[in-house]
Every structure is written in C-alpha cells, then in structure tokens.
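Colleague: The following comprises the amino acid sequence and a computationally predicted model.
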Amino acid sequence: RSLPPVSLTGIRAFCSMIQTNLFRNLKVLLFPVVLGTQSIVSWDPVRVPSLLEISEGQSVCPYKVRVYVYEFDESLPFNELTIKARLRPRGTHFDGEHLLAQFTLEHVLTDFFTQSCIRTKDAERAHYFFVPFFSDIEYRAMGRPNDPSAHGEAILNIIEKNDTKLWVQRFGVTDKYWQKAPERHILVQAAPVTGFRHPKGRRGWHHYKIQLTAPIFISLEVTKSWILQYPRCASKNIVMPYPIPGRAWHDHEAPDAWNVLAKQLIQSLYEKKIINNFERPLFALYRGGRHGCVNVRQAIAKSLAADSEIATITRSIDHAWSALGHRGPTARQVLMHTATFCPCPEGDSPSAKRQYDALLAGCIPVIISDDAVYSYDHFASPHRAYGYALNVSDFAILVSEQDAIQGKLLSILRGVSPSQLASLRHHGRRVSNLFRYYHPGSYPIDPLVKQRYPNGGAPSLLTWDLDRRLQVDQTNPRWEKCQHEITNEPHSDLTKQFCGAPPKQQELSRLRAQLQRRGGSKELHRTIQDWEDGHVFRFRRRG
C-alpha cells in the first residue's frame, strides 16, 4: 500500500488516527526514545514570568537581579575554537543534532547572559558574576586529556586554593571580584561526567564534588543520593535541562515538518518490510547502546521484543533513513513524534538528554533510572524553597530499575489507562517549554549557531531563581550553610555504579559487622543510616 499525498489535512488525519487507534492497535518499535504526535504548544508560564523577547537594551526589565559577564579576549583558545565551530558547524558542538550538541550549556548561557536585560556592564552593581569559559569544546579539541587545560587550572586554583594569580595571567582580567565574593560567581559544568578535570572511568559522585566549593554551579545533572547527602550545598547550585539544539526543535513549523518526515520514514520501513503495517501507531520507541546500566538496557529491549505484536528495529532504521538522503534530525528524533511512550534509562550517568527530548516531541518519558532527577523537580531544593517544584509523576512514568530487570516494563505500560494517558499528556504539554532554551518561532538556521537570544522557559526559570536568591541569601546565605554542612556533618561517599535494586540487607549486614568488630567512625554511622533511611539509589562505599 502507498501513503496518501502529504498535505495538512493528511497530517491532521494521521495524528488523529494515532490518537484514536492507540489502544486498539498497539505496536512497539524498538529505537531510541519515544513520543506522541502532539503539537508543540505555546509556553505555559506555570507561575513563572517569561523573558520572551526582553533582552539587553530594553527600557523595562521585570527583574532586579544584575549579572556581570566577564569579557575575555577572542584570542583565548576556547574562544577561538567556538568562533571556528560556529563558522563551520559540521561535526562540532554546533552541528544541530550531533552528539556533542548536548554539551553546549556553556555557550547557550553565555548567549543568554550577554543579551539579557539582567546584564550589567558595571561590575560594582552586579549581584552575580558569570564566567563564560567553554571547557567542553576545549577539552575535546585537546584530545580529551585527564588534566585540566591552562584556563581550567586557573579556575581550579581559585576555588580550591584561593589563588587568583593564574586567573589574572591567563584570562587577562581583574581578580577583584573573585577576591571579594567567590560565592557570587557562576560557573557552568557542561557535561555530567567531566568537569575542569577529566579522569577517565570515574563514576559515583566524583564529578559532583567540585560543586562543594564556593561558586554557584549550573550543571546538567546531580542525583537524588547526592542531594540527600548534601542538601544545603545542592541548594546553592542549579540543575538545568540538557540543551536541545537544532533548527527543527524550535521552528514554529516544526510540528508539521516532523510528521511529514515521520510518514516518509514509516513508508520506507514498510516497503522494506522492516515493519508490517505503517498505519498502526508506535506504542513505544527505544534503542540504546550497551553502556551505562547494561543490564537495565538489555532488559528493556528484551521486554519489548518479547511481545508478538512488537516490531524490533535495530540498525536497519538508520540505513532506511540515510537512504532517504536526510541530514539534520535523526531517525530516532523523527520517530519520537509517532510514539506514545519513551523508555529513558540512564546513560553514562543517571540522567540522559532523551528525558527532555521526549517531552519536547510530545512523548511520555518512562524514567528507568532510580537516581535521576529532572531539573526543577521536587528534589531541586532551590525551587522548592520558593514554593515551586515539578512533580515528575505528573508527566512521566517512573519504573524502577529492578522492575525493568524483572521484565515488568511492558505490562506496566500496557496498564496505563486512557484517563492516565490523557493526564500525562496534558501535564507534559504544560511543562515542556520549561525545558526549552528557545521559544518556538521562525528559525531559518539553528539559533545556537546564529547566537540568537535564548528566550525559552529554561532561561526564564533560571532568571526567576537568581532574582529570588537576592532576598533569601541576604538573611540566610547558602554558601555559609553549605560550608557548615561540609565541615560539621559526617558524610558517606559514592564511588561505584550499581544498576538495579541496591543490596540493602547485604550491605547493612556487612557494615554492622564492621561496626561490631572495629568500632566505627561518624562516617560509617552515617553510611548505615543512609541505607536504613532508603537514601541509597546506587552502590555506596565510604571514601
């Protein structure tokens, strides 16, 4: 059979068919991530003001907070690399949906702070100081060394040794404000398993520990166990969504374009006999590599593939997409817009970009990572302090890693009722733009490449957060509370990754036996307490 001609009427009929036949014709397609065919809706503020087009130079700025952005010479290596990559984006951080694009938070926030109305060029008036250092692009261009770059070393010397000499020498700017208020500086951690140092194979909390220093760290990830271990320190830092670059995600015509592309791909797969019936909607969509929690990922694939009504697509789908001559959106992202559920296991760390991709594509994320948090969820204590936090279960399905390993995933998804599905989609649409860096509009070229002003919900909520810190921190400084937490409370450490249910009774027996034999430190008592309180989402050993 052939598809009807592509038209707006046909697209709407296609979307309607997917919705009405969702429970009558269930089909699961194995491929990375999933999403429904819901259109991208205009931003719902959810009690948070929107920045939209309010940028630097506007006569009215709705915020009192002011941020000074350090100005570094363009000849510095990380600036030269950025300029070069923007001119020739292919294969770089600026290449739309390239793998490296998810690590562009430093660039997105630099574009935001330099163009926002909250920027001040008078450092004496500033409440915060933003450091536009592009660590990730420099790290990868240098061959991914373990040691920090020259400029990374200068920053580490400040926050670890209170030594600003290299900052002045290498960045060529004053150290006056570092000396005066290191806790009011903003640094960005662009990737979850690297920082200013890049030791290979280190997991657990290793890459988070730099956040126990004075500056405010904006990062893509921390975990539930980390927040429970250092709640006061976690509250001084900010977790933001993974950037989702690429023109198609932001252009106002994207919803129709996605559906056209999806129909092309589905027809190709049907003709190649990779799927049996392109008219049936995709019930779920998943494909993942063998990394991170391999046992969990294998269990997801096995659970979905075991059903006789499920089509398993592996690399065949990539070849089919390539044969159509498409560049830009990947086949995975296109098919997100034709599915209902998106299984999202952890990657090299507990969170993953796909948990945000899914929401923007209209899919229902299925979070299969016990230690993962969303930005702005109820574990994000800065937002909780202001009476604002997202309830992840409103827009995502949470499946424990142990349930996935035991093969329960498919039965859980099939057990979602039509009313539950409608509620999940409603809340997903309501919050999705809080995870956008660019408000839907007209984007002939990727907005990150053109340094367009990031006016989406994510930077709006960031500004809202910084603005409210002014009032809270005047009477209750977060950095002082963090210092007290570090020095006056015992802490356990997480140095390994464990996938599945933590061995609670086994570890408690071992730790209690150790306590009886040799007595125990405060740290050992804290570790036992963490296990007893259910604060362990990963295998934990004392450092």
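Modeller: Okay, I see it. Computed from a predicted model, the values in this text were never measured in an experiment.
Colleague: alpha carbons only for contacts and neighbour counts from here, please
Modeller: Noted.
Colleague: For residue 315, see how far away residue 293 is.
Modeller: Using CA to CA, to the nearest Å, residue 293 is found at 21 Å from residue 315.
Colleague: Between those two, point out the one with more neighbours.
Modeller: residue 293 (21 against 9; other CA atoms under 10 Å).
Colleague: Give the buried residues for stretch 385-404.
Modeller: By neighbour count with 16 or more other CA atoms under 10 Å, stretch 385-404 contains the buried residues 388-390, 392, 395-404.
Colleague: Which of those residues fall within helices?
Modeller: For these, membership in helices holds for 401-404, with DSSP state H as the criterion.
Colleague: From these, pick the one nearest residue 517.
Modeller: residue 402 (32.6 Å; CA to CA).
Colleague: Using CSV, lay out the buried residues of stretch 385-404 together with distance to residue 269.
Modeller: CSV is the format used below for these (distance: CA to CA, whole Å):
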residue, distance to residue 269
388, 44
389, 41
390, 38
392, 34
395, 30
396, 29
397, 29
398, 31
399, 30
400, 32
401, 31
402, 33
403, 32
404, 28
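Colleague: now stretch 155-165: how far from the chain's centre is it?
Modeller: Distance, stretch centre to chain centre, for stretch 155-165: 28 Å (CA atoms, centre = their mean, to the nearest Å).
Colleague: contacting residues around stretch 467-476?
Modeller: Contact with stretch 467-476 is made by 63-65, 127, 386, as judged by CA atoms under 8 Å, 6 or more residues apart in numbering.
Colleague: and those, which are buried?
Modeller: Buried residues within the contacts of stretch 467-476, defined by neighbour count using 16+ other CA under 10 Å: 65, 127.
Colleague: Would you reformat the contacts of stretch 467-476 as a markdown table and include secondary structure?
Modeller: As requested, the contacts of stretch 467-476 are arranged in a markdown table below (DSSP: H, G, I helix; E, B strand; the rest coil):
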| residue | secondary structure |
| --- | --- |
| 63 | coil |
| 64 | coil |
| 65 | coil |
| 127 | coil |
| 386 | coil |
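Colleague: Assumed residue 342 was part of a helix.
Modeller: No - when classified by three-state DSSP, residue 342 is found to be strand rather than part of a helix.
Colleague: Take this one as well and set it beside the first:
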Amino acid sequence: MYGKAAICLTFVILFLVSCSIYVGTVDLRSYFFPLLQSPPVLRSLCATGRPLRVYMYDLPRKFHVGMLDRRSSEEAAPVTMENLPPWPSNSGIKRQHSVEYWLMASLLYDGQDEDGREAVRVLDPEKADAFFVPFFSSLSFNTHGHNMTDPETEIDRHLQVELLEFLQQSKYYQRSGGRDHVIPMTHPNAFRFLREQLNASILIVVDFGRYPKTMSSLSKDVVAPYVHVVDSFTDDDPLDPYESRTTLLFFRGNTVRKDEGKIRVKLAKILAGSDDVHYEKSVATPKNIKMSTEGMRSSKFCLHPAGDTPSSCRLFDAIVSHCVPVIVSDKIELPYEDEIDYTEFSIFFSMKEALEPGYLVNHLRQFPKNRWVQMWKLLKNISRHYEFQYPPKKEDAVNMLWRQVKHKLPGVQLAVHRSRRLKVPDWWRRKR
C-alpha cells in the first residue's frame, strides 16, 4: 500500500516539475549545470538612479572665469561655489553662448539638497564616470577677436594649443582617447583652430550646421539649447490667452544671414503687407531685446527661420515667452529630442512650404484655437527645461544636459572597449 502511494507521489512530483519546465518557471540548469547559465546582464550607468559622477579638471582662470573679469585671470585661488563670479548682467547677446559657464557652475555647487541632480562633482578621477573640461571656448571666441586678422585672435589660438597639450598629458584623456570627456563648444566658431583634434570627445553643441557628420553627430554629441536672452514670462495667466495675444506671427532679428539663413530675406518679402504679421529687421541691443520680449509675449506664433546655422537663440526665447514656435528648417537638430516631442508645442514648415506665398500665414490663420491653447499650456509647463540658473534646479536646462551626457556614455564605453581590444598588450610584445 505504501509502495503504491510512493509511486503515485513520485509520479505527481515529476508531472508538476515537467509542467514547470515546460512553462519556464523552473530551470534545472541552475541547479545541476550552473556553468551553462547565461551570464548576468551588466547594468549600465543609465539603468541606475544615481547621479553622474563628473571629475572637473582644475584649469587656470584664464581658461574660464578669467574671461569674465580679466583682472582676475591670474589669481591663484581655485574657483569655488563661494567665489564663482556671476554671469555679467550686461553681456547682451553673448549670454546665448554661456552654456559652458552654467555647466561649470553646476559642478561647483555643493548644496546639501541633491534631489533631482543629474551630475555631481567627484574629486577623485578614479571614481569618475565622465570628465568635464572647463574651457569657455565660446566666450574665448567672443572675447579674443572675431576675425582671423584681429591680433587678439592669437590669444584664442594659444589657449586652444595649451589646453590640447594639457589634455594629451592627462592619463585619463589618454586612457579613453578623450571619449569620456565633455567639452562645450556652443558657438559655431568655438575652438576654431584645433577642433578636429577633440572630435572623439562628447561635445556640447547647439546644432551641427557647421560640421560634417565625420566631425559631429548625435551618436556621441549632445545638442544644447541656446541660453535665452529675453526674460522668462513668469506671470502669463490671462483669462483668454489666445485673444490676449493680438499679433498672429512675430519675427524680429537680423535678416542678413549665411547658408539656410538666406531664407530670412525671402520671407521678409513674402510676409510683407500682412496686418497680423510683425516681421522686422533688427540687431541685438538691450533696447531691441526688450522690444522682442514684449513682441513675443503679445504674439500667438513666433517665427524661427534658420540663422547662420539651422538653430538660433530665437527658438528658446519663444519657448520661455510661451509663444508657439514656427520652425522653418529642413535639417534642424533639437535639444533633448529623445525625451521631448517638439511637435506637441511647435509647428514645422519645410523651406519649400515657407517660401510658397500665402501658405504659411494661411495655415496659421486657420489653426484651431483649442489646439493653440493646448500648446500654450504645454509651453508653460516645459519652459523650465530651458532655464539656465545657479544654483541649478531639478529638471532645468543644466540637469537635462547632464542627463543627455549620461545617455551617451554606454556608447562611449563600447567604443573604448572595442579600441582596447585592437591594441597589442605590452606583455605580448615582450613575449615575442
């Protein structure tokens, strides 16, 4: 009797185990053949919740804040959270290329509240995920001569030469070939003399208009927004936002541009004579920036044609003014586009569509009011992602950019590992 019961029990157990194996809930290999198991999946940095650990090189002041105040360029004291000079309030249009300053400032900030911070500074390079090079290459271009015949241009070139020599002597730069190094170059002419020698690094750019794909691409580089020049619209709460903005389409800026920017002159002719369109040639002065602020805040749509490159500061001025951007470009790259869908709060026209008389304006005149209001509400919500400020705040532009850097690192690690396997080890050379 007991023998029959044992046989039945054994049969039941075998039946249950067989069913479990069939549906995949039990893997006998893990018990009897542990070496046959699949290797554990390595968790990449992006899969972790911790902030990016960034080592910032300690460069002399002449490479960064010394350009804000030349009298302090040779000071020996390192830059800290306490002595960081503020970005000049009278910098005008230079502010649009100040991304490098805000990235450096975010690493200097040592506030106790780290909630929402995407990157923190580490003083031990061995613990770093990435390396930040605090060279204000855009400010150097704006400060040290704008053309190649200007004698001060030599200062910009010497800084680039000296920086490159410094990096090439760094064992951490040598270790990765510079691939895990973050270098801001937001001005189209930033690092104009030796830029090609730093192309392996993660470059912070505003678009790829001046660079071939062999030099810059989304596969390794980060697209940053320009720092907006107009003041942010913080009290935009009318009862009827659509009717309160009396201008249909607004543009104010330089109409003489290069490359795709030549479309601005053509648009001026096409849009002339429309009572509900404000299209004005202007240069960036404090008075004109103030007038642009008022114009964007009183307009439903803000026109964004290409400048010398596909992007320009005007797009981000429109976003913080909650003026629905009208983007005219065939090849613009936009910041954070893997996280943000610009079609939800912007309208896009190809160059061909924009140059067809009446097409653009008629489309905007027929645009549904309720859809515009949805876009306006979304602009109010997402504009915080385009704010550069100190101290940094959760989900602001600086933190968004560090998160973008974090997204690039798995590809960087892959490139480093693949390059190492092609190198012949020293012990193999000695053996031969």
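Modeller: Ah, there it is. Here the structure is a predicted model, which is why all the values come from computation and not from measurement.
Colleague: Just the closest of the contacts of stretch 467-476 of structure 1 to residue 308 of structure 1, please.
Modeller: residue 386 (48.9 Å).
Colleague: The closest one pairs with which position in structure 2?
Modeller: Residue 386 of structure 1 is assigned no aligned equivalent in structure 2, the criterion being TM-score structural alignment.
Colleague: swap in residue 524 of structure 1?
Modeller: Residue pairing (TM-score structural alignment): residue 524 of structure 1 is not matched to any residue of structure 2.
Colleague: Any buried residues in whichever strand or helix holds residue 524 of structure 1, and which?
Modeller: Using DSSP states H and E, the secondary-structure element containing residue 524 of structure 1 is helix 522-532. The neighbour-count criterion (16+ other CA under 10 Å) identifies 523-528, 530-531 as the buried residues of helix 522-532 of structure 1.
Colleague: those strands in the stretch 251-400 of structure 2, which residues are they?
Modeller: 277-281, 299-305, 324-328, 347-349 (DSSP state E, counting those that start in this stretch).
Colleague: which bit of structure 1 covers the second one?
Modeller: To tie it back to what came earlier, the one meant is strand 299-305 of structure 2. Mapped onto structure 1 using TM-score structural alignment, strand 299-305 of structure 2 covers residues 339-345.
Colleague: so residue 191 of structure 2 touches residue 161, yeah?
Modeller: No - between residue 191 of structure 2 and residue 161 there is no contact, the gap being 9.9 Å when judged by CA atoms under 8 Å.
Colleague: Compare those two and say which is more crowded by neighbours.
Modeller: The neighbour comparison of residue 191 of structure 2 against residue 161 (other CA under 10 Å) goes to residue 191, with 24 against 14.
Colleague: Which residue in structure 1 aligns with residue 142 of structure 2?
Modeller: Taking TM-score structural alignment for the superposition, residue 142 of structure 2 sits opposite residue 140 in structure 1.
Colleague: For burial, what's the neighbour tally of that match?
Modeller: When counting by other CA under 10 Å, one arrives at 12 neighbours for residue 140 of structure 1.
Colleague: Average offset of the helix or strand hosting it relative to structure 2?
Modeller: Mapping residue 140 of structure 1 onto the secondary structure by DSSP H and E places it in helix 135-141. Average distance between helix 135-141 of structure 1 and its aligned residues in structure 2, after superposition and using mean CA distance after the TM-score superposition for structure 1, equals 2.5 Å.
Colleague: Give me the buried positions along the helix or strand just after that helix.
Modeller: Downstream of helix 135-141 of structure 1, the next assigned helix or strand under DSSP H and E is helix 150-161. Within helix 150-161 of structure 1, the residues that count as buried by 16+ other CA under 10 Å are 151-159.
Colleague: and of these, the nearest to residue 98 of structure 1?
Modeller: Distances from these to residue 98 of structure 1 were compared by CA to CA; the smallest belongs to residue 152, at 24.7 Å.
Colleague: Tell me the counterpart of the closest one in structure 2.
Modeller: With TM-score structural alignment as the criterion, residue 152 of structure 1 lines up with residue 160 in structure 2.
Colleague: Next, work out how far apart that match and residue 153 of structure 2 are.
Modeller: With distances defined as CA to CA, the gap from residue 160 of structure 2 to residue 153 of structure 2 amounts to 11 Å.
Colleague: Kindly report the same for residue 100 of structure 2.
Modeller: In this structure, residue 100 of structure 2 lies at 20 Å from residue 153 of structure 2, with CA to CA as the measure.
Colleague: got the contact list for residue 399 of structure 1?
Modeller: Applying CA under 8 Å, 6+ apart as the definition, the contact partners of residue 399 of structure 1 turn out to be 366-369, 409.
Colleague: Closest one of the buried residues of helix 522-532 of structure 1 to residue 461 of structure 1?
Modeller: Closest to residue 461 of structure 1 out of the buried residues of helix 522-532 of structure 1 is residue 530 (31.9 Å), distances taken as CA to CA.
Colleague: The host helix or strand of residue 509 of structure 1 relative to helix 522-532, how many degrees between them?
Modeller: Using DSSP H and E, the element containing residue 509 of structure 1 is helix 504-518. Relative orientation of helix 504-518 of structure 1 versus helix 522-532 (axes from the mean of the first three to the mean of the last three CA atoms, to 10 degrees): 160 degrees.
Colleague: Right, I'll call it a day here.
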